[in-house]
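Enquirer: next one to model:
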Amino acid sequence: MEGDKPTVGSDEILRKLKPRLIEMMIGEPDFLLTHSDSLGLLTREEYTNIKSIQKPSEKLRDIFDTVIGKGSSESNTLLRRMQEEEFQETFPKLEFLKTTHIGTTTTEKCGTKRPQPMPTEEPPLKQTCTNTVVSEKQLMLVAAKMRRHWKQFGRMALIIKTTKLEQIVDDNPNNVVEQVFAMLRVWKMRERSEATPKRLHTLLSEGDWALDPEDIDFLLNDS
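Expert: From the prediction side, this is the model:
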């Protein structure tokens, strides 16, 4: 119909935003890599190959190019994640994604292509002030306190598979704090709106891994 605008796929939108996103996220490319992996956007081989890249801009470029190459659905998934609170905390300049109309994506299965608008509202992670999702800063503070039994805590309390814990160790060799932090982020990304400071405090207060109450009271005071 004359005058109608063609639907722009999320892969094209991500391609256009790529230079700007790389510039904004240049300081911590592994953050994007971890999220892309947790969303299932990368194969194990793709993850390993990109992880080995030393130059931040090239690492970010390859993440975006890999996701873009997989189509609009995968690109849409990554764009949605970048609208969420965790990304906004780590990369404040990405705030423009909250108010920018990112566009639409298409469903490419079963022979049907149906436009699906990408929401520009606040993501589900942001609930009420009494149900705030645990922040990156809080996770790092916990990681600095937990040195013993952290793998047991991950397996039994956070329900993270041993293979995932082993991967975390491989990705962060000789740095227990970073290993614990990465484990807590895996839990946060999986639990999303349920990953509250209060819930984490409860998990950290039980079992052989229990931390000193004074070390984790900030989870209740800051929430």
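
Enquirer: going by C-alpha atoms from here, please, whenever you check contacts or count neighbours.
Expert: Fine.

Enquirer: before we move on, what SS does the residue nearest the centre of the chain have?
Expert: Residue closest to the mean C-alpha point of the chain, counted by Cα atoms, centre = their mean, is H35 at 3.7 Å. What DSSP: H, G, I helix; E, B strand; the rest coil gives for H35 is helix.

Enquirer: give me the distance between it and E122.
Expert: 19 Å (Cα to Cα, to the nearest Å).

Enquirer: please provide the structure for the following sequence as well, for comparison with the first:
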Amino acid sequence: MTEESDPNTRLLRTQKVRLIDILSADADFVLQHAHSRHLLSRPGYQQVKACHTPTEKVTDLLDHIIQRGPKPAQGFLELLKDKDLQETFPRLNELQEQETWRRAEETLRKRPQKRRKRRKTADSEEEIPPKVNRSSGPSLVKEKQLMSVARVIGRSWKEIGRMALNIPSVKLEHIEEDNSLHVERVFAMLRCWCAQQREKATAANLHSLLCQEDWNIGDIKFLVDSD
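Expert: This is a model prediction of the structure:
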């Protein structure tokens, strides 16, 4: 199957810009997972690893996967559905909500489902617990909530990042350099916090951290009201 006719490769290409935006929050994390699944050639891995910025690293990674053809593309889409990736990059859920992503998910699951049919007897209940676990507990903070919070945090955003969100000063300086608008800087900082916290990146947790000190920020009560 050629690259142009492969649905998985096409999906990666059409979602490339959004994936770069999402995965740049922790480029090294996704690179090491892709490498562990043998989705990159040895020269390709060294080339991506040598990139200086997270955005450049993710861009090169996606280009390399797409150029390698259908199998690596399918493997990368399966990787994006891995629990560790989902917890590290909560915004991947945005892609799953799209019709194209759901179609690709069905394609990816066809082969494993056929293999399981022969074993599907008493073991069929084993697939239920993960679904129950995902739906239980507080939900992760949403991107719209992060943007709303970003709009009410003022000039003390870097102090809040260091003191309340435990984000390194070096990371905050990079965020400031990469974003010209204040609200985008704060939003990027909050996304960085989500990537660090993974499954603990809930709206209630964020509200608790921001309310520990008098940071002179606007009303963020909506974080706990919406939970």
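
Enquirer: residue contacts, the residue nearest to the centre of structure 1?
Expert: Going by Cα atoms under 8 Å, 6 or more residues apart in numbering, H35 of structure 1 touches M189.

Enquirer: how near is it to L78 of structure 1?
Expert: 8 Å.

Enquirer: do K198 of structure 1 as well
Expert: 28 Å.

Enquirer: same deal with T128 of structure 1?
Expert: In terms of Cα to Cα, T128 of structure 1 sits 24 Å off from L78 of structure 1.

Enquirer: settle it for me: which of the two has more neighbours?
Expert: Neighbour totals were compared for T128 of structure 1 and L78, and L78 leads with 22 against 8 (other Cα atoms under 10 Å).

Enquirer: count of residues packed around the closest residue to the more buried one other than its chain neighbours?
Expert: Distance criterion Cα to Cα, 6 or more residues apart in numbering; nearest residue to L78 of structure 1, sequence neighbours excluded, is S36 at 7.0 Å. Residues contacting S36 of structure 1 under the criterion other Cα under 10 Å number 21.

Enquirer: my read: S36 of structure 1 touches L42, true?
Expert: Yes. Assessed by Cα atoms under 8 Å, S36 of structure 1 is found in contact with L42 at 6.5 Å.

Enquirer: look up how far L62 of structure 2 lies from R10 of structure 2.
Expert: For R10 of structure 2, the distance to L62 of structure 2 equals 12 Å [Cα to Cα].

Enquirer: so which helix or strand takes in L139 of structure 1?
Expert: helix 136-145 (DSSP states H and E).

Enquirer: how far away from the center of its chain is that helix?
Expert: Offset of helix 136-145 of structure 1 from its chain centre (Cα atoms, centre = their mean, to the nearest Å): 16 Å.

Enquirer: mean shift of the following helix or strand past it relative to structure 2?
Expert: For helix 136-145 of structure 1, the following helix or strand on the C-terminal side (DSSP H and E) is helix 150-156. When structure 2 is superposed, helix 150-156 of structure 1 averages 1.0 Å from its matched positions, counting by mean Cα distance after the TM-score superposition for structure 1.

Enquirer: of R10 and L62 of structure 2, who's got more company?
Expert: When R10 of structure 2 and L62 are compared for neighbours, L62 comes out ahead with 21 against 16, by other Cα under 10 Å.

Enquirer: show me what that one lines up with in structure 1.
Expert: In structure 1, L62 of structure 2 lines up with F64, judged by TM-score structural alignment.

Enquirer: my guess is its match contacts K18. True?
Expert: Yes. Using Cα under 8 Å, F64 of structure 1 is in contact with K18, at 7.0 Å.

Enquirer: for structure 1, which segments count as strands?
Expert: 104-106, 115-117 (DSSP state E).

Enquirer: among those, which is the most enclosed?
Expert: Greatest average neighbour count among those goes to strand 104-106 (a mean of 22), per mean count of other Cα atoms under 10 Å.

Enquirer: show me how far that strand is from its chain's centre.
Expert: 21 Å.

Enquirer: other SSEs contacting it?
Expert: With contacts defined as 3 or more Cα pairs under 8 Å, 6 or more residues apart in numbering; DSSP states H and E, strand 104-106 of structure 1 has these neighbours: helix 72-82, strand 115-117.

Enquirer: out of these, the one nearest T99 of structure 1 is which?
Expert: helix 72-82 (12.5 Å; Cα to Cα).

Enquirer: for that closest one, packing partners?
Expert: helix 10-25, helix 56-69, strand 104-106.

Enquirer: thinking again about what came up before, how about the helices and strands packed on strand 104-106 of structure 1 in JSON lines, adding distance to K145 of structure 1?
Expert: JSON lines is the format used below for these (distance: least, Cα to Cα, whole Å):
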{"stretch": "helix 72-82", "distance to K145 of structure 1": "29"}
{"stretch": "strand 115-117", "distance to K145 of structure 1": "43"}
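
Enquirer: deepest-packed of the ones you listed, please.
Expert: Compared across these, helix 72-82 shows the largest average neighbour count, a mean of 21 (mean count of other Cα under 10 Å).

Enquirer: show me what A150 of structure 2 aligns to in structure 1.
Expert: Using TM-score structural alignment, A150 of structure 2 pairs with A143 in structure 1.
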